[in-house]
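Peer 1: Below is the structure, and that's it, no one-letter string:
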């Protein structure tokens, strides 16, 4: 099993469709005893939350977010935790909206939040 996600900051490696999470979105993860949760914001997302479970290298969670246009959206995601050769963490995600139609895949990777804040 890859290391704990607790305290890690991750960001998408590519932009999704307009109005969704993108490269400016930052996810701050927490983990304890098989539970995972995160806060996220940035880009078109004012505030988002996710909550779920971790079994080995598999995450299963629900997410909800408030966008800059005042709309909300929610969905479900299953992610595979992968440790990169440089020691950072990558999540390979398969997601689907539950509040509207649509699904897809995405990749988020650990960022150095200290350097990221300086930008």
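Peer 2: Yes, it's here. All values reported here derive from a predicted model rather than from experimental measurement.
Peer 1: C-alpha from now on. contacts and neighbour counts both.
Peer 2: Will do.
Peer 1: can you give me the strands for this structure?
Peer 2: 9-12, 26-32, 35-42, 45-55, 58-67, 72-83, 89-97, 103-110 (DSSP state E).
Peer 1: Give me the nearest residue to the residue positioned nearest the centre of the chain, chain neighbours excluded.
Peer 2: Residue closest to the average C-alpha location in the chain (C-alpha atoms, centre = their mean): residue 27, at 5.3 Å. Spatial nearest neighbour of residue 27, excluding adjacent residues (C-alpha to C-alpha, 6 or more residues apart in numbering): residue 40 at 4.3 Å.
Peer 1: next, the one to line up against it:
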């Protein structure tokens, strides 16, 4: 059975473009019966939320965030859950903005405790 994301704290392994999610951003995930959601903040992001579904090792969610400059942005992301050899979780993400131009990939990993 796939490991639950509930209660896990993840962070990007690299910074994205300026004004976006970066290595100082922390995502706190929750999961219940195939539903996922997370709150996130840090770096240029004052507050962000995501909500979606999990089927096996595939996440499909939408996100919205408020940045330090007072602007908001939103988008869609599909992620693959990868189980690392050290027991941590990695999410390999393909995302696309819906409120502006742009798309890309990113990786977030569970923080060591």
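Peer 2: Sure, I can see it. What you see is a predicted model, and the numbers here were worked out from it, not measured in a lab.
Peer 1: The residue lying closest to residue 89 of the second structure once chain neighbours are set aside - how many residues pack around it?
Peer 2: Leaving out its chain neighbours, the residue that sits closest to residue 89 of the second structure by C-alpha to C-alpha, 6+ apart is residue 83, at 4.9 Å. For residue 83 of the second structure, the neighbour count with other C-alpha atoms under 10 Å is 15.
Peer 1: if we can go back for a sec, the residue nearest to the centre of the first structure and residue 42 touch, don't they?
Peer 2: No. The criterion here is C-alpha atoms under 8 Å, and residue 27 of the first structure misses it with residue 42 at 9.0 Å.
Peer 1: and the residue nearest to the centre of the first structure, what does it touch?
Peer 2: 9, 10, 11, 38, 39, 40, 41 (C-alpha atoms under 8 Å, 6 or more residues apart in numbering).
Peer 1: now with 6 Å?
Peer 2: Neighbouring residues of residue 27 of the first structure by C-alpha atoms under 6 Å, 6 or more residues apart in numbering: 9, 10, 39, 40.
Peer 1: Can you give me the first-to-last residue distance of stretch 36-54 of the first structure?
Peer 2: 7 Å (C-alpha to C-alpha, to the nearest Å).
Peer 1: ok, back up a step: now the residue nearest to residue 27 of the first structure: how far from residue 63 of the first structure?
Peer 2: 10 Å.
Peer 1: do the same with residue 89 of the first structure
Peer 2: 20 Å.
Peer 1: Grab the nearest non-local neighbour of residue 76 of the second structure.
Peer 2: residue 62 (4.4 Å).
Peer 1: residues near the one you found, how many?
Peer 2: 19.
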